[in-house]
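> sharing a model that was predicted from the sequence below.
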Amino acid sequence: MPDPRRGRRNGRVTSRQQHPTPTPAPTPTVEEIARVLALHPIFARFDARALHTVAARCRSVAFPAGEKIMQQGEHGDFALVILDGEVDVFVEIPAGLIHMATLGRDRIVGELGGIADVPRTATIMARTDVAALRVDRDNLMSLVAELPSIAIEIIGELGQRLHSTNQSLAFLTYAANALARGEYDAAMLAELTRQSGALATFARAFSDMAAEIQAKQTRREEMEAAAAIQQSILPGPLPLGAAEHRIDLHADMHPAREIGGDFYDYFMLDERRLVVTIADVSGKGIPAALFMAVSRTVMRNAPAETDMAQRMRDANRLLATGNTACMFVTMFSGVLDLETGRLRYCNAGHNSPYLLRSGGGRDLLKPTGIPFGIDPDRSYTIAETVLASGDTLFMFTDGITEAFNPAGDIFGEARLETVLDREGGIGATELVQKIIGATAEFAAGAEQSDDITCLALVYRRER
């Protein structure tokens, strides 16, 4: 059998003849032709005499597979009734050639060309060898003078088609408006999608598109809800008490997606000790957000009376055990004694925070161990430093230092340190805003590739 794809290259229709010469085919009897014509709405309205008269003036033609039978835009003067084989129907638009349908036995193509001198609305290609009946417009129109009822029936059929088209378009318009309002229901187009024809094909495509839009909308709403939940677990203002006049603290987080894997936390461990934590979970999106929530819960629930090194070991063991996803979290967690300024901390593979001294200069609080979640038996060293009154602790995630601009340049630690040195001595809120603002200005609209989180704490010892 000839290849049904013959005649199509690179998505475009080709043919060996621009104006094909039909191959003669064995001519059926007038009765057989009349029976085939009667299957089509445009001829089904004819009475027996008119139908047989039209049948007598049809002729049999054949087209080999791959032949271009009709060309979109050309004026046609005949219609074809397919007796055997299949044809492909294409419509060309600026975006390319669109396959509309494959039609087979007893279907009619080019019917408008059989009754009116109008441009073809589609290109017809022989998908296989095709045997057909050709109905010439001149023959059909000459019969109108003899049998005026033919014209009446043709007009009636065209009127019915226009009515059906208007009804279909009304359904589609109603469905499109409902989709825009978020009220679309697949049942709106159920009847239309069960029909045949180009508008029914479009309705099925529209239904599929609407279902995908609704699914995306549902996912977006779920992600928005997840983002709201994630924001809700971040800490609010510290309660009034010992910390009120001892520290100035502010933090901010900007996820790269709807939800992220960064988090920060702070809370009073007891009346004089403040816990501050910043962390960055490997990966992004939902898995990172879930691991972030688990990490935050583990750190929050560590018993206050337990030694800090033990708390870190226990937290790491909980995060590493059963971690089949092989996720990990870099984390800096410190405990600040508000009376003395003593800061004991564990840096589990996280970006080194900066300790900006009030008298000038800065220290780096470097890692004291590997990220949590990798080795359940790992021990962690606790380091220590002392904050003087006016010192600022600045903690951040790598979304700041690894921000890129459109040219592919990285923000880097040098630029961060320049901003920190320039803005030294200001309040915590202002410092966080300055850093995030500098990062955004550097990125110049480039897509954010990672979560951006930072926390600033200014210590003020009472005299």
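Happy to help now that I have it. In this text, all values refer to a predicted model and were calculated from it rather than measured experimentally. Numbering: from 1, shown residues only.
> going forward, measure contacts and count neighbours with C-alpha atoms only.
Noted.
> tally of neighbours for D451?
D451: 24 surrounding residues under other Cα atoms under 10 Å.
> quick one: residues contacting it.
In this structure, D451 makes contact with 253-257, 260-262, 397-399, judged by Cα atoms under 8 Å, 6 or more residues apart in numbering.
> if I look at it, how far off is R257?
Relative to R257, D451 is positioned 8 Å away (criterion: Cα to Cα, to the nearest Å).
> same deal with R460?
R460 sits 36 Å away from R257, going by Cα to Cα.
> give me the three-state assignment for N347.
Following DSSP: H, G, I helix; E, B strand; the rest coil, N347 is assigned to strand.
> and for I278?
In terms of secondary structure, I278 is strand; the call rests on three-state DSSP.
> centre of the chain versus stretch 401-410, how much separation?
Distance of stretch 401-410 from its chain centroid, counting by Cα atoms, centre = their mean, to the nearest Å, is 25 Å.
> residues contacting that stretch, please?
Under the criterion Cα under 8 Å, 6+ apart, residues 411-413, 416, 439, 442-446, 448-450 lie in contact with stretch 401-410.
> in it, what counts as buried?
Neighbour counts over stretch 401-410 (16 or more other Cα atoms under 10 Å) mark 401-405, 410 as buried.
> cool, stretch 257-277 as well?
For stretch 257-277, a neighbour-count test (16+ other Cα under 10 Å) marks 257-269, 273-277 as buried.
> quick check: buried residues in stretch 426-437?
427-429, 431-432, 434-436.
> which among the residues you listed gets closest to S149?
When these are ranked by distance to S149 (Cα to Cα), I436 comes first, at 80.4 Å.
> quick one: the helix or strand encompassing that closest one to chain centroid distance?
Taking DSSP states H and E as the criterion, I436 maps to helix 428-443. Its chain's C-alpha centre and that of helix 428-443 lie 30 Å apart, by Cα atoms, centre = their mean.
> try this one next to it:
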Amino acid sequence: MPLVYGFYFPEAEFQAYLGKYFMIVIFSMGKDMLLMCIAIALVSRQTTRSLRSLSKSTEEIAQGNLDTELTKIPRSDEVGRLSRSFRRMRDSLKLHILELQEATAARQRMESELAIAAQIQQAMLPSAEAAIDPRYSVSTLLQPARVVGGDLYDFFHVADERICMVIGDVANKGVPAALFMARTLSLMRTLAHQSSSPAALLFAVNRELAHNNPECRFVTMFFAMLDLKSGVLQYASAGHDAPLLLRDGQVSKLVLETGPALGLEEEASFPQFEIRLLAHDIVVMYTDGITEARNQDNEEFSEARLQTTISRKAPAFAADIIRCVTLAHQQFIAQAPQFDDLTLLSMQFHPEAKRRKPAFADWQISLNGQPLVYDQVRPCLAGLLQAQQVSEDVVDDLQLITEEVLVNVLKHGATDQDPASIRLDVHLQESAVVLDVIDNSHAYNPLDGVNEPDLEVDFADRPEGGLGLYLVSALADQIDYHYAHGQNNLHIRKFLVKP
């Protein structure tokens, strides 16, 4: 018979014990969970502190503060790698912005310098107002494709009855072309006074440009000389298109055989032609930026369209030529970009126009900026020099020089400008008195033809004129003349003591 053991435990006590045990388990588990949460919070806080600092720094960087300090995280985990990546990003951004600022500053400096260069380039070219002789009128256009360009034009007097006109196109565009253009203009203006014909001038300019030209830069040019008295237009071309002639509403090209562009062949020659202009004839010079311009359909403006534009409008004045061609050109190319410089020069011949010879009282005379009448010039000049303790001999000589020069201008000066003016500028230097006589009369060199008079000839038989200017040349120690910007400039130097 099996042995059976039994235990007796009061139910109330058992239930009490079980409830107590359950509370102990609940308390123990709650304590463990609380400790675990505290541990997790501490670990998380420690772990995310670097991320919070990094987040705050990136917000500063996002606001543009690239000088904000990134917290160093000496860790090799993902957070450390992320921190180092942000640091490299910040440094790269700072370097990029610095380089961008330097590039922007350099570009602004270049743009400013180019703007100044454009102003200088425009200042080198004459305006229509420079055509001071009423026997011709000029209108011009120069529109560079870039800030500065290589096209050029000019017109100026080389004698009282002759004017020069030129238009040219330097190969390429931009600053190098502009510099070559400036050199070409300078050479042309200098050598024009030494050349007797367009062919001779082109030969001389070409020889200078071709010499020491390793870059093989070149310029096409059309050059013409107009005799205002006879109306004969002599011209020659160095690789440039023939101008157009508008006569009685009909447009034709001038007969032309061109030589090579300037700057390529040092001993090149240039065929010369001539034509006699009639009253109201208009000569139109242009560069290929006009005729070779293309529209959005890649169609060329062309010489034929240029001639048709002028003949259809048949402008009556030189300025109207520029306006109608410019309008037709703009309408043709529409929104297409401009690839080449645009240059036009139109000249109209007015042989019947005469210069106005101002009356004696019309002239406005000033001495160092002080308005005077003629009779006041001598005493005012003497008082000015004597106040500077200039010797009486020098004062007397300068008074005579001034009087003779003034009489010469008042007698021979003719101008279409109002008012007619003579400006006397006196400068006392250490060893000399310098007198500049500037008037807005027509180009007239008073030193031309000044020869020593024959004093043995009886006064009644002596030809009129010449003696006063001979005295001026004899009394002055140095005297020079040049004509610029529509003004005669006579530069006279008188030493205080003979060297």
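Thanks, I have it. Bear in mind the structure is a predicted one, so any value in this text is a computation, not a measurement.
> post the TM-score for the overlay when you can.
Here the TM-score for the pair of chains, by TM-score structural alignment, normalised by the length of structure 1, is 0.61; 303 aligned residues with a Cα RMSD of 2.6 Å.
> picking that back up, tell me the residues of structure 2 aligned with the helix holding I436 of structure 1.
Using TM-score structural alignment, helix 428-443 of structure 1 corresponds to residues 318-333 of structure 2.
> just stretch 55-64 of structure 1 next, same as before
Alignment note (TM-score structural alignment): stretch 55-64 of structure 1 is unmatched in structure 2.
> same list (the contacts of D451 of structure 1) but as a markdown table, adding distance to H52 of structure 1.
Shown next, in a markdown table, are those (distance: Cα to Cα, whole Å):
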| residue | distance to H52 of structure 1 |
| --- | --- |
| M253 | 81 |
| H254 | 77 |
| P255 | 75 |
| A256 | 73 |
| R257 | 70 |
| G260 | 75 |
| G261 | 77 |
| D262 | 80 |
| T397 | 85 |
| D398 | 83 |
| G399 | 80 |
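> for the stretch 301-450 of structure 2, which segments count as helices?
Using DSSP state H, counting those that start in this stretch, the helices of the stretch 301-450 of structure 2 run over 302-313, 318-333, 374-387, 392-412.
> of the ones you listed, which is nearest L98 of structure 2?
Taking Cα to Cα, helix 318-333 is the member of the helices of the stretch 301-450 of structure 2 nearest to L98 of structure 2, at 41.4 Å.
> that closest one vs structure 1, mean deviation?
Mean deviation of helix 318-333 of structure 2 relative to structure 1 after superposition (mean Cα distance after the TM-score superposition for structure 1): 1.3 Å.
> same question for stretch 86-99 of structure 2.
Averaged out, stretch 86-99 of structure 2 is 3.3 Å away (mean Cα distance after the TM-score superposition for structure 1).
> just the buried residues of that stretch, please?
Across stretch 86-99 of structure 2, burial judged by 16+ other Cα under 10 Å covers 86-87, 90, 94.
> likewise for stretch 262-272 of structure 2?
For stretch 262-272 of structure 2, burial by neighbour count (16+ other Cα under 10 Å) applies to 262-266, 268-272.
> and that stretch, which stretch of structure 1?
Across structure 1, the stretch matching stretch 262-272 of structure 2 (TM-score structural alignment) is residues 372-382.
> quick revisit: just the buried residues of stretch 262-272 of structure 2: which are in strands?
Mapping the buried residues of stretch 262-272 of structure 2 onto strands (DSSP state E) picks out Q272.
> closest one of the buried residues of stretch 262-272 of structure 2 to I61 of structure 2?
Nearest to I61 of structure 2 among those: G263, at 58.3 Å, using Cα to Cα.
> OK, contacts around that closest one?
So G263 of structure 2 contacts 206-211, 213, 216-219 (Cα under 8 Å, 6+ apart).
> would you reformat those as TSV and include secondary structure and neighbour count?
Formatted as TSV, these follow (DSSP: H, G, I helix; E, B strand; the rest coil; neighbours: other Cα atoms under 10 Å):
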residue	secondary structure	neighbour count
N206	helix	27
R207	helix	18
E208	helix	16
L209	helix	22
A210	helix	19
H211	coil	13
N213	coil	12
C216	coil	13
R217	coil	18
F218	coil	24
V219	strand	26
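> now the two most distant members of those.
Within the contacts of G263 of structure 2, H211 and V219 form the most distant pair, 14.0 Å apart (Cα to Cα).
> centre-most residue in structure 2?
With distances taken as Cα atoms, centre = their mean, A118 lies nearest the centre of structure 2, 1.9 Å away.
> tell me where the stretch 101-250 of structure 2 has helices.
Using DSSP H, counting those that start in this stretch, helices in the stretch 101-250 of structure 2 cover 174-192, 198-210.
> nearest to N408 of structure 2, out of these?
Nearest to N408 of structure 2 among the helices of the stretch 101-250 of structure 2 is helix 174-192; the distance by Cα to Cα comes to 26.4 Å.
> alright, I will stop here.
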